[in-house]
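[1] Okay, structure incoming, though there's no sequence with it:
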């Protein structure tokens, strides 16, 4: 019996295919998604040639210890901010030494929001070894926790695909075979 692939599977396959064709590797740094992006990628058979590692940095201490996010950044802007997402991805790329990385930090809910930072607010950063960093801010209003996390995974995968698509396609197959 055949199973239909959902949007996350299709986006994960797209990321893996783009990375494979370009000889790229990927790492993730996730807060509110708790490893779901890494999970989506590794749900696809054969992903080990692209996916290197994933960090779940739910606490501020983990963000600092594992990714080198500055305490000053967390104090000034909070864990859910563009600045923190940027530092998460730059730290990730430094630690993981992969071609591409993506970070996510947000408020999945149902609690924890405020007028300035409502439930559903998520900051993303995706970067490459060349120093290019894409950032996005989304407010997934009206979504429950599962919905915020699902839309966050889709956004993170789309950002990885966008960065991967900018890289040149290799003129040889993996393993050095023509």
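    Here it is on my side, so go on. These numbers were taken from a predicted model, which means no experiment stands behind them.
[2] When you work out contacts or count neighbours from here on, use the C-alpha atoms and nothing else.
    OK.
[3] so where does residue 125 fall, helix or strand?
    Assigned by DSSP states H and E, residue 125 belongs to strand 121-128.
[4] For the protein, which segments count as strands?
    Ranges of strands in the chain, per DSSP state E, are 26-30, 51-56, 100-106, 121-128, 133-139.
[5] Pasting the second one now:
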């Protein structure tokens, strides 16, 4: 189901979280729960993985993660502001110590000149710190590939933040 590289990254994230005593949570839009799926593919992950939110619609982002209507209207769902609010909201609505959130345009279609297919924002939040967001422009390389790269980059980001 998941590539060896993704499973190796997921294992590294879980191991790092155990070493730091951190509970993980995910908030996903364009990946539809695949990051949580990769983490929970590893046996024993329940000791450091609390939950995953799949918030594909704007309504779900608002209801489950407290993303503001103003941010959704002003910046759009695929934005740094929304990625940060998703990450923060995931922590606020869970037992997590660290969260990763993803929102993007996986395609095919749905992109624009300003927000092309392959644009993804990854947000990370840790308790007691301001959330941050990172922009990725993978290009119009196919839905599956955009999602795979998003999973990979989200797991790498989690690992780096936890290990820092």
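    Received, thanks. Since we're looking at a predicted model, the values are computed, not measured.
[6] What is the corresponding segment of structure 2 for the strand holding residue 125 of structure 1?
    The alignment of strand 121-128 of structure 1 onto structure 2 (TM-score structural alignment) spans residues 119-126.
[7] quick one: the matching stretch to structure 1 mean distance?
    Compared with structure 1 after the fit, stretch 119-126 of structure 2 shows a mean deviation of 0.6 Å (mean CA distance after the TM-score superposition for structure 1).
[8] residue in structure 2 matching residue 28 of structure 1?
    In structure 2, the residue matched to residue 28 of structure 1 (TM-score structural alignment) is residue 26.
[9] do the same with residue 91 of structure 1
    When structure 2 is aligned by TM-score structural alignment, residue 91 of structure 1 is paired with residue 89.
[10] Contact partners for that match?
    Shown in contact with residue 89 of structure 2 (CA atoms under 8 Å, 6 or more residues apart in numbering): 64, 65, 66, 67.
[11] And residue 53 of structure 2, by the same measure?
    Contact partners of residue 53 of structure 2, counting by CA under 8 Å, 6+ apart, are 25, 26, 27, 28, 33, 64, 90.
[12] Okay, the first one and residue 61 of structure 2: tell me how far apart.
    In this structure, residue 25 of structure 2 and residue 61 of structure 2 are 15 Å apart, going by CA to CA, to the nearest Å.
[13] Check the fifth one too.
    Relative to residue 61 of structure 2, residue 33 of structure 2 is positioned 14 Å away (criterion: CA to CA).
[14] How much space separates residue 46 of structure 2 from residue 19 of structure 2?
    To residue 19 of structure 2, residue 46 of structure 2 is 15 Å away according to CA to CA.
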